[in-house]
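>>> predicted coordinates and the sequence they were generated for:
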Amino acid sequence: MTDEWLRLEAGETVEWETRPRLVRAAPGVLVGLAVAAAGIAGAVLVDQLAAVLVVLAPLPAVYAYLRVVNTRYVLTDRALYRKRGVVGIDLRTVELSRVQNTRSTQGVLGAAFGHGSVEIEVAGGRDLRFADIYDPNEVRRHIEELGGGTEAIPGTTDQWRAVLEELRAIRQSLDRQPK
């Protein structure tokens, strides 16, 4: 499913990829149907020129569909990628080492039918969201298994106590100096 937009580094492998569910285009289809209904009603009740709306009615549905099929989410063994855009392309890459936390969310229908979103908190940048995907809990677990949000704190407890004692000694030394 990946296209030429995804440039992987040497040795990097794709672990998972998808796009949002197609039903995400439903609001655009509903707007298109409403515009078509308004055009037909306007042509019958007011003026035949309102029938032009029937010609324009498919545009919101087509745009909504193109937004869904042109959105891709990819997880590799090194990074997360999100590509979206109909006219232009918005490509976002986040290295797994910058992932601080992940969260999956599901509404009532999402819990019943197995879809939802994964929100990824990124150190030093905007958060990333994989919206309206199947099995969001499994995707979140996979991200964490690959290293996002699960890095251990380096060092032992004794080493960190030694650092704390050294910092306290420095602080006491600085407090004793005249200002």
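Good, I have the coordinates.

>>> okay, CA-based contacts and neighbour counts for the rest of this
OK.

>>> what's the closest non-adjacent residue to the spatially most central residue of the chain?
Closest residue to the average C-alpha location of the chain: Arg129 at 2.0 Å, with Cα atoms, centre = their mean. Leaving aside its sequence neighbours, Arg129 sits nearest to Glu119 (Cα to Cα, 6 or more residues apart in numbering; 4.5 Å).

>>> let's bring in a second one:
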Amino acid sequence: MTESIDPAIPLDTTESVEWSGRPRITTILPAVVIGVFLLVSGIVGSVARETPLFLAVVPLGVALPIWKYFALQGVQYVITDEALYVKRGVLTRSVTQANLETVQNSSFGQDITGSIFGYGSVTFEIAGGDDLSFRAIEDPRAIRALVDRAAMTDDGLGGDGRRESGIPGDLTQWQQIRDEIRAIRGSLEE
């Protein structure tokens, strides 16, 4: 699943988006249920008691699910071939970024409703930083596998599955350096 990326997410021109998503819309259902309950309670309470005092909860019953919906739409998760991004906020935005090479471990979880309806959360342990979580996403197992594959290769998702050494040079060059250092040490000891 790939959707349009919010401009607040600072993608590099060389990055390619592998996946993007948002939390499931169904996660606002508890807020909708509470909102409907407040709405009905306010109207019924005002009619039954013949006082407009109970109507004070009606705006809260309407505002709660609307606020939850906009808060949910303000969250976007993006996986590129180089990094993970979490964007939060509608009016004020914050973006958290973690390079794939800093992902040390990942886990996913599903509660009972997530198991039934196919959504869950994925948490990534980041070296030298806080954990990063993608919450209430579709198919968390596949997202975890996607990031795990990408984190295992130095060149991201397009890699050949080989992790190259972080040490510059090859074995022959290092043997030549060793021989040169031995020669220098030998001449100094004479």
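Structure's in. What do you need? Predicted, not measured: the structure shown is a model, and the values here were computed from it.

>>> about what we covered before: helix/strand/coil for the residue nearest to Arg129 of structure 1?
strand (DSSP: H, G, I helix; E, B strand; the rest coil).

>>> and it, what's its match in structure 2?
In structure 2, Glu119 of structure 1 lines up with Thr123, judged by TM-score structural alignment.

>>> give me the stretch of structure 2 that the helix or strand hosting the residue nearest to the centre of structure 1 matches.
According to DSSP states H and E, Arg129 of structure 1 maps onto strand 128-134. Mapping strand 128-134 of structure 1 onto structure 2 (TM-score structural alignment) gives residues 132-138.

>>> ok so, going back, which secondary structure elements does the strand holding Arg129 of structure 1 contact?
Secondary-structure packing of strand 128-134 of structure 1 (3 or more Cα pairs under 8 Å, 6 or more residues apart in numbering; DSSP states H and E): strand 115-122.

>>> and the strand it packs on, how far from structure 2 on average?
When structure 2 is superposed, strand 115-122 of structure 1 averages 0.7 Å from its matched positions, counting by mean Cα distance after the TM-score superposition for structure 1.

>>> what's that strand in contact with?
Here strand 115-122 of structure 1 makes contact (Cα atoms under 8 Å, 6 or more residues apart in numbering) with 94, 98-107, 109-110, 127-137, 139-140.

>>> filter these down to the buried ones.
With burial judged by 16 or more other Cα atoms under 10 Å, the buried subset of the contacts of strand 115-122 of structure 1 is 94, 98-102, 104, 106, 110, 128-137, 139-140.

>>> mean distance between the match of strand 128-134 of structure 1 and structure 1 after superposition?
For stretch 132-138 of structure 2, the mean deviation from structure 1 after alignment is 0.5 Å (mean Cα distance after the TM-score superposition for structure 1).

>>> just the residues contacting that stretch, thanks.
With Cα under 8 Å, 6+ apart as the contact definition, stretch 132-138 of structure 2 has outside contacts at 21-24, 27, 77, 86, 98, 114, 118-126.

>>> buried among those? Make that a PyMOL selection.
In PyMOL, this line selects whichever of the contacts of stretch 132-138 of structure 2 come out buried by 16+ other Cα under 10 Å:
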select buried, resi 21+22+23+77+86+98+114+118+119+120+121+122+123+124+125+126
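
>>> mind listing the helices for structure 1?
Applying DSSP state H to structure 1 gives helices spanning 26-45, 52-56, 58-69, 108-113, 136-145, 157-176.

>>> and the last one, how far from the chain's centre?
On the basis of Cα atoms, centre = their mean, to the nearest Å, helix 157-176 of structure 1 sits 42 Å off its chain's mean C-alpha point.

>>> also stretch 155-165 of structure 1?
A distance of 38 Å separates the centroid of the chain from that of stretch 155-165 of structure 1, by Cα atoms, centre = their mean.
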